[in-house]
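Q: Predicted model and sequence follow; I will ask about them next.
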Amino acid sequence: MKKGYYILILCILSVVCAYAQNTQTADSAYSRPLIDVLHDIETRFGIKIKYDARMIDGKILKYADWRIKPWSAEESLIAVLAPFDYKFVMDNGKYKVKEFEYARTTEAEGKKFLDYLETLYSDKESWEKRKAELKACLPKALRVSPMPVKPESKIILTPKRKYDGYTVENFAIETLPGIYVCGSIYKPAKIKGKCPVILNPNGHFGNGRYREDQQMRCAIQARMGAISVSWDLFAWGESLLQFDGTLHRLSAANTIQTINAIRILDYLLALKEADTSRVGITGGSGGGSMTMMMSAIDDRITVSIPVVMLSSHFVGGCPCESGMPAHLCGGRTNNAEIAAMFAPKPQLALTDGKDWSSSVLGLELPYLKKIYGFYGAEDNIENVHFPTEGHDYGPSKRTAMYRFIAKHLGLNHDMADESKVTIEKELQMHAFGENGEKLPANAIKGKEALLEVLKNVGVID
């Protein structure tokens, strides 16, 4: 009996060992280090792959060789990287491995996205139905519908500085209880009749709104005959007197910056010299994101110029641009469709060859032309593309903008001489004094106070 029992045990053990050995053999055949697989893809397709070694070292890929698609390096990379929630982007001719980004995909995916969107509408009637759906959703997703009650405090204005053909005064507006936005208002030196208004939302460029090119374009807009305004991003510039710069990356920054833009426009259009029928907006990078969104949700805007930001495959990587679920409206949308919501009003997209806007000529512009075509207004959507330039709002882009606003806002292009502009020092542009000594007593400070206010006004739950 014992002998039979031992024989049975030995048989069972031999089967288990054989199974384990076979499993180990199969596992070793199909599982390989990720780094080895990437090297094989480089060799097979003759490409270069960049990556942070900390992301790759020690990672084991199951069914590794089965994931290789011999007809496509990109499809192979998608299959190989997906199990780790990684993706790739093109970086100076090399494939760069990155962690998954909700805000950025590839040009190929952008095309698929636009192809999908075009199945939703084929004429003006079906497009207007889609547009109405988005227009109802976007403000709610951004938490600006209903709009929080505006504080009753008056705008804070500094004395005007007079320059060649224009003036500048700094301002501070309490846009939410204890939360201020600061900026500068540029006006023509001599105002006769009504002036157009132009918003210049800032992007994530170094030195914020104090930088030379931001001052340059606002001053020229004023010299040309417009009331022009520039202001700080949330938790940038003078906003740092209230909030640490890390709070700029809160999702709620997306809402705060939208509220700031709306409140500033409210103030400007209430000025007796403002022409409410001529309202422009233009900004680069994150300012381009705000340009497209404000143009989509605020019917008061009549001319839109998004700069180095129009794309079907990138919606802005900073939470201040895409932290709220606006791009999930309508079952998913993108910045090309949001820009299309401005049709048939005049719009100029300024793009370049070294960022995500590089695809506009062949991808997003034809899509926008089709939407504008529903209104018989193809000529109202324009693109000036700078294939050798990068991500900025540089001289050539400003020159194109000046021509466009002269044409569509009735401004004097002869006054677009940047040599006449005086570039101010940062301290001259402060609304609260050189060291913030004039910050109002009710101004809140810090994350806890911020979150409490945002909860009280319904921006966050």
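A: Good, I have the coordinates.

Q: switch to C-alpha atoms for all contacts and neighbour counts from now on
A: OK.

Q: Now for Asp213: which residues touch it?
A: Contact analysis of Asp213 by C-alpha atoms under 8 Å, 6 or more residues apart in numbering lists Tyr393, Gly394, Pro395.

Q: and which of those residues is nearest Asp164?
A: Nearest to Asp164 among those, counting by C-alpha to C-alpha, is Pro395 at 19.7 Å.

Q: related to what we said a few turns ago, can you put the contacts of Asp213 in a markdown table and add distance to Val457 and secondary structure?
A: Formatted as a markdown table, those follow (distance: C-alpha to C-alpha, whole Å; DSSP: H, G, I helix; E, B strand; the rest coil):
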| residue | distance to Val457 | secondary structure |
| --- | --- | --- |
| Tyr393 | 35 | coil |
| Gly394 | 39 | coil |
| Pro395 | 41 | helix |
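
Q: Which one of those sits in the busiest neighbourhood?
A: Of all the contacts of Asp213, the most densely surrounded is Tyr393 (22 neighbours; neighbours counted as other C-alpha atoms under 10 Å).

Q: isn't it right up against Ile305?
A: No. Using C-alpha atoms under 8 Å, Tyr393 is not in contact with Ile305; the gap is 11.4 Å.

Q: All the helices of this structure, in order from the start?
A: 2-30, 34-45, 53-56, 73-81, 107-118, 124-141, 212-223, 252-269, 286-297, 319-322, 335-340, 364-373, 395-409, 447-456 (DSSP state H).

Q: How about stretch 57-67, which residues are buried there?
A: Neighbour-count burial for stretch 57-67, counted by 16 or more other C-alpha atoms under 10 Å, picks out Ile60, Leu61, Lys62, Tyr63, Ala64, Asp65, Arg67.

Q: structure B:
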Amino acid sequence: MNLKNSKYAIVISLFALTFSNAQSTSDTNFKKPVSETLNKIETVFKVKINDDRGLLKGKELDYADWRIEPGNLAVSLTNILAPFELMYFKQPDGTYIIRKYENHKVSVDKGKERLSYLTTLYTTLDDWEKRKKELKACMITSFGLDKAPQMPKSKPILTPKRIYKDYSIENIGLEILPGVYVTGSIYKPYPLNKKSAIILTPDGHFGDGRYRKDEQLRCAVLAKMGAIVVSYDLFAWGESMLQFPEETHRNSIASTVQVLSGIRLLDYLATIKNADMSRVGVTGGSGGGSHTMFLAALDDRITVSAPVVMVSSHFSGGCPCESGRGIHLCGNGTNNAEISAMMAPKPQLIVSDGKDWTLAVPELEFPFIQRTYCLYGKKDLVENAHFANEGHDFGVSKRMALYPFMAKYLGLDLKKVQNQKGEIDESTVVIEPKEKMFVFGDKGEKLPSNALKDIDKLYEMFGEKNLKVYEVKK
């Protein structure tokens, strides 16, 4: 054999060895399609698994069947799905569906497991108070509230009042950070001639924001009942978009600004005439429900809370403005049910429904929260209004549950809004066009000259750097 043939022989031998090793590995690593292994899991555990979105198509896994843990369906599914950043959700009918991994969402049964674990952490009031203190300190740090610059001393920008039957409205722009304004509307009893309770209503992720009809109805009725009510925009929603474009709403800093908005609106309200800071409520739905819980947990001035369609052990909000700061990692893991429980022993109404992530509240989250109230001997101060046939909104039935609760615990006059039949009547409320609710003019022409419009500089105020990158719109 000459040298040239020898080289070919070596190459062929190496190829054969490599192929042989690969074949050997293939023969012993038990690789197979994930879908086949899930079919086996269905047979072993007598369950139905639905990949309705085709997430398993083309996916194969080494040692697939070896990952099945006999007698433990949850571990088996996790072993199979986790390598692909997939997870399972158990449905009410007992079937399982496959979904992409999301840090803010797990299945109801997982939520139940987490609540069961949390109950082992505290069985006495002293244990709970220590846990609550730890959670609060961590939430403050996670939100970055401890690094927030002082609130500027500029005067709030207020529009002329519009006066309606038994209430008035004025719009407000409050500088809560240098060049950063929270925008909203203040509803007051009219005439305002005595000390009045305060109610904050952080906006949620509903169409038209704080301009929508159901928000105006709620704020006006509460004002008629005797409360000073402040409805305010989410970060990078409504008039806030004059400063920060809509896409920045999904920056994690949005959650910090929104919490700070509520706190600093309370700071301002504490300075106005006839504001009774011993009676302070907060209520909001959806994303506003998240911030209702956050404010109630963090600001001791809150005396009554009513989070709407948001209290859940298995869902913490799909928007970074709710879950982007990692507050649910506090205390080695918490959830909105436990954050809601931090309101104890103050009065709290939890509003839930049957067609979103609050569907299990009566059987799952509410008993867990009520347990915390029991540690104080105040079981009756937390209530649940559940609407099994309704969906994700702040509709009329939910408002009708809210009004008497707020009246009872904030000393409001329910008779002011009742008709001759004793029914709460919202029909006398004037629904304003959104242009009337602007504080900075129809086209933002009155926006202060110092208004910040740079999201990077907003992060810098908190000693942070913006790591989120956006596509440039053309």
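A: Okay, I see it. No experiment lies behind these values; they were computed from the predicted model shown.

Q: What's the TM-score once they're superposed?
A: With the length set by TM-score structural alignment, normalised by the length of the first structure, the two chains reach a TM-score of 0.90; 451 aligned residues with a C-alpha RMSD of 2.7 Å.

Q: contacting residues around the residue nearest the centre of the first structure?
A: Nearest residue to the geometric centre of the first structure (C-alpha atoms, centre = their mean): Gly316, 3.1 Å. Contact analysis of Gly316 of the first structure by C-alpha under 8 Å, 6+ apart lists Ala103, Arg104, Gly286, Ser289, Met309, Ser322.

Q: Who wins on neighbours among these?
A: Counting by other C-alpha under 10 Å, top hit in the contacts of Gly316 of the first structure: Met309 with 31 neighbours.

Q: got a list of what that one touches?
A: Listed by C-alpha under 8 Å, 6+ apart, the contact set of Met309 of the first structure reads Gly284, Ser285, Gly286, Gly288, Ser289, Gly316, Thr351, Trp356, Ser357.

Q: again, but for Ser340 of the second structure
A: Contacts of Ser340 of the second structure (C-alpha under 8 Å, 6+ apart): Met293, Phe294, Ala296, Ala297, Val311, Ile369.

Q: What's the match for the last one in the first structure?
A: Under the alignment (TM-score structural alignment), Ile369 of the second structure pairs with Leu368 in the first structure.

Q: For the residue nearest to the centre of the first structure, give its distance to Met341 of the first structure.
A: 18 Å (C-alpha to C-alpha, to the nearest Å).

Q: In this structure Arg403 of the first structure contacts Met415, no?
A: No. Applying C-alpha under 8 Å, one finds Arg403 of the first structure not in contact with Met415, separated by 11.1 Å.

Q: so how many other residues sit close to the match of Ile369 of the second structure?
A: Counted with other C-alpha under 10 Å, the neighbours of Leu368 of the first structure add up to 21.

Q: and what of the one 10 residues further on?
A: Residues lying near Glu378 of the first structure (other C-alpha under 10 Å) number 18.

Q: how about Glu460 of the second structure, what does it touch?
A: Under the criterion of C-alpha under 8 Å, 6+ apart, Glu460 of the second structure has no neighbours.

Q: can I assume His204 of the first structure is in contact with Gly286?
A: Yes. When contacts are counted by C-alpha under 8 Å, His204 of the first structure is listed as touching Gly286 (6.0 Å).

Q: which residues touch Val421 of the first structure?
A: With C-alpha under 8 Å, 6+ apart, Val421 of the first structure has these contacts: Tyr163, Asp164, Met216, Ala219, Ile220.

Q: mind running it again at 10 Å?
A: Going by C-alpha atoms under 10 Å, 6 or more residues apart in numbering, Val421 of the first structure touches Tyr163, Asp164, Gly165, Tyr166, Glu212, Gln215, Met216, Arg217, Cys218, Ala219, Ile220, Arg223.

Q: Now the first one. Nearest residue, chain neighbours left out?
A: In other words, Tyr163 of the first structure. Counting by C-alpha to C-alpha, 6 or more residues apart in numbering, Thr422 is the residue found nearest to Tyr163 of the first structure once chain neighbours are left out, at 7.1 Å.

Q: Of the buried residues of stretch 57-67 of the first structure, just say which sits nearest to Lys94 of the first structure.
A: Arg67 (20.5 Å).

Q: Report the contact partners of that closest one.
A: Val37, Leu61, Glu75, Ser76, Leu77, Ile78, Ala79, Val80, Leu81.

Q: Could you do Arg99 of the second structure as well?
A: When contacts are counted by C-alpha under 10 Å, 6+ apart, Arg99 of the second structure touches 50-56, 81, 85-89, 106.
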